[in-house]
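[1] What follows is a predicted structure for the sequence shown.
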Amino acid sequence: MRPVKPKKSLGQHFLKDMQIAERIAGTLDEYKHMPVLEVGPGTGVLTRFLLEKGHDLTVVELDWDSIDYLNQHFPALEDRIIADDFLQLNLQKVFDGRPFCVTGNYPYNISSQIFFKVLDYKDLIPCCTGMIQKEVAERIAAGPGSKTYGITSVLLQAWYNIEYLFTVSETVFDPPPKVKSAVIRMTRNQRTELGCDEKLFRTVVKTSFNQRRKTLRNSMKPILGKDCPDYALPVFDKRPEQLSFDQFVELTLLTEKWLKEENNL
């Protein structure tokens, strides 16, 4: 009998395939010199291999049953278990401001939120790996022109190189999810600035994809209004999934220029 029951309310699906766990741990082999934060270790299937590989490991876990289990079975984690919600953590304090990597078998229901949290600390996290729902992984890794290319693709790829590493069957979990999973790796790119206002960039990307089937001339009206003269430019004939990162930067600069003119700044 499993000592910890997976809780549906926490989106828990415990990995039971040791080979898959070892492969996930291997996604951080190039970062042995850096601390690692594992999100949602559960019963420690991935934890075991991260420790065996010699990583300076700390884990964050919300479920008290799992925390009790980890305390009993992983003495190496003494004083290294953060009993908290990853999404609420100040990641600047976890390793006293030192850069670190993030990994985990992430709960499906918050996987996108986890990656956006990582994005908020992009200058502190050079690499983030882990297992998520296959559909979400495909969306994150998608390029311009793909049907799955969207908000998460653009915002994450602005700062990270995304690798879709391998697909994982639903049969290796307890309980089995209804969908397949996938392991990805996000590695910080060399970009230090976007070339435009980052907050406005996010707003432009989100607004444009809110009506992804329409051209930008229509989808950008909530920001630019009906009478923006720049609508005559070729970029506004495109749909958002056709735009590259550089084109979204250009669109943001156009938006910023128009907003300043509108407000007589």
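    On my side now, so go ahead. Residues are numbered from 1 along each chain as shown.
[2] okay, CA-based contacts and neighbour counts for the rest of this
    Noted.
[3] What about the nearest residue to F100 once chain neighbours are set aside, how many residues nearby?
    Nearest non-adjacent residue to F100, counting by CA to CA, 6 or more residues apart in numbering: P35, 4.9 Å away. When counting by other CA atoms under 10 Å, one arrives at 18 neighbours for P35.
[4] Against that first model, consider the following:
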Amino acid sequence: MYTLKKSLGQHFLRDENMCRKIVSSLPVAPGTQLLEVGPGGGAITKYLLELPGVDFKAVEFDQEKVDFLEKTYPAIRGKIIHADFLKVPVPFEGPFKVIGNFPYNISTEILFRILEWRDQVPEVVGMFQKEVAQRVASVYNTKEYGVISVLIQAFYKVDYLFDVHENCFNPPPKVKSGVIRLTRLQQPYDMASERKFITLVKTAFNQRRKQLRNPLKPLFAKETLAEDIFTKRAEALTVADFAALTHKML
């Protein structure tokens, strides 16, 4: 068998109905290139391997899990990339979809890695710690809304699909889980540059309790900071608002 390694953020799904539900949340047609991140003990992998006509690969860092998967599911041999997902090069040429019961300790880093690959990744379904899933999916004027909400939603539509109860895991984790789907936007937001957008968002939320004109002083001319929008707090701005402001930055 295999062991649970909390240091790698591992948590093993045992509810077969939930496994099938997660897999069915990502539309996959024959000919699709599909990447699973962190297959672990193969909870959803065994269903992904059954998808007809799919070019499947999985990235797994833990050698013990690689050995277990190859022994238990012979069909996966030759399809596993034994590597750290955060360091692996793009695994396919052309478009591919991503799915995973993501290791919770690097789940946000996984999302930012996918952002780097967004030109090739039209759709993602992932299970996260519920708090993280809610932050990614949250809208403006909510306490969960923050840097990751804005940066992901600038390029993807986010749908919070469903909760995953602790009893679906063995052993049950101490945190709740949730599954979200990202669908790449057909029409990206108009921003001066991605670099300016990221700088603006991170700077604005760095002092989220203050009016924007305070943290954003270094980024805008004094006369620009006199505009009404800068009397708001970061959480009151939509993704479109942030994108529009990049055109006024110094």
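    Right, received. Where do you want to start? Remember, predicted model here, so these are calculated numbers, not experimental data.
[5] rewinding a little: what sits against the aligned partner of the residue nearest to F100 of structure 1 in structure 2?
    Using TM-score structural alignment to pair residues, one finds that P35 of structure 1 aligns to Q33 in structure 2. Shown in contact with Q33 of structure 2 (CA atoms under 8 Å, 6 or more residues apart in numbering): 54-56, 92, 95-97.
[6] The residue sitting furthest away from the middle of structure 2 and V158 of structure 2: what is the separation?
    Most distant residue from the mean C-alpha position of structure 2: E223, 37.6 Å away (CA atoms, centre = their mean). E223 of structure 2 sits 35 Å away from V158 of structure 2, going by CA to CA, to the nearest Å.
[7] and what of T72 of structure 2?
    Computed as CA to CA, the T72 of structure 2 to V158 of structure 2 distance reads 34 Å.
[8] Check L111 of structure 2 too.
    Distance from L111 of structure 2 to V158 of structure 2, by CA to CA: 12 Å.
[9] Grab the nearest non-local neighbour of F86 of structure 1.
    Using CA to CA, 6+ apart, the closest residue to F86 of structure 1 is V60 (6.4 Å).
[10] you'd agree the one you found is up against A83?
    Yes - here V60 of structure 1 lies in contact with A83, judged by CA atoms under 8 Å, at a distance of 6.0 Å.
[11] Which members of the contacts of Q33 of structure 2 are classed as buried?
    54-56, 96-97 (16 or more other CA atoms under 10 Å).
[12] Sort out which of those are in strands and list them.
    Here DSSP state E is the test, and those give 55-56, 97 as lying in strands.
[13] now the strands for the stretch 151-265 of structure 1?
    Under the criterion DSSP state E, counting those that start in this stretch, strands of the stretch 151-265 of structure 1 are mapped to 160-168, 173-174, 181-188.
[14] which of the contacts of Q33 of structure 2 also appear as contacts in structure 1?
    Checked against structure 1 using both residues aligned by TM-score structural alignment, their matches' CA atoms under 8 Å, the contacts of Q33 of structure 2 keep these contacts: 54-56, 92, 95-97.
[15] Looking at the residues you listed, which is nearest V23 of structure 2?
    Of all the kept ones among the contacts of Q33 of structure 2, K97 has the smallest distance to V23 of structure 2: 12.0 Å, by CA to CA.
[16] Can you find the partner of that closest one in structure 1?
    Checking TM-score structural alignment: K97 of structure 2 goes with C101.
[17] Pull the contacting residues for the residue lying closest to its match once chain neighbours are set aside.
    In this structure, C101 of structure 1 finds its nearest non-sequential neighbour in V36, 4.7 Å apart by CA to CA, 6+ apart. If you count contacts by CA under 8 Å, 6+ apart, V36 of structure 1 has them with 55-58, 100-103.
[18] do that again at 6 Å, thanks
    Contacts for V36 of structure 1 (CA atoms under 6 Å, 6 or more residues apart in numbering) come out as 57, 100-102.
[19] repeat for D241 of structure 2
    By CA under 6 Å, 6+ apart, no residues touch D241 of structure 2.
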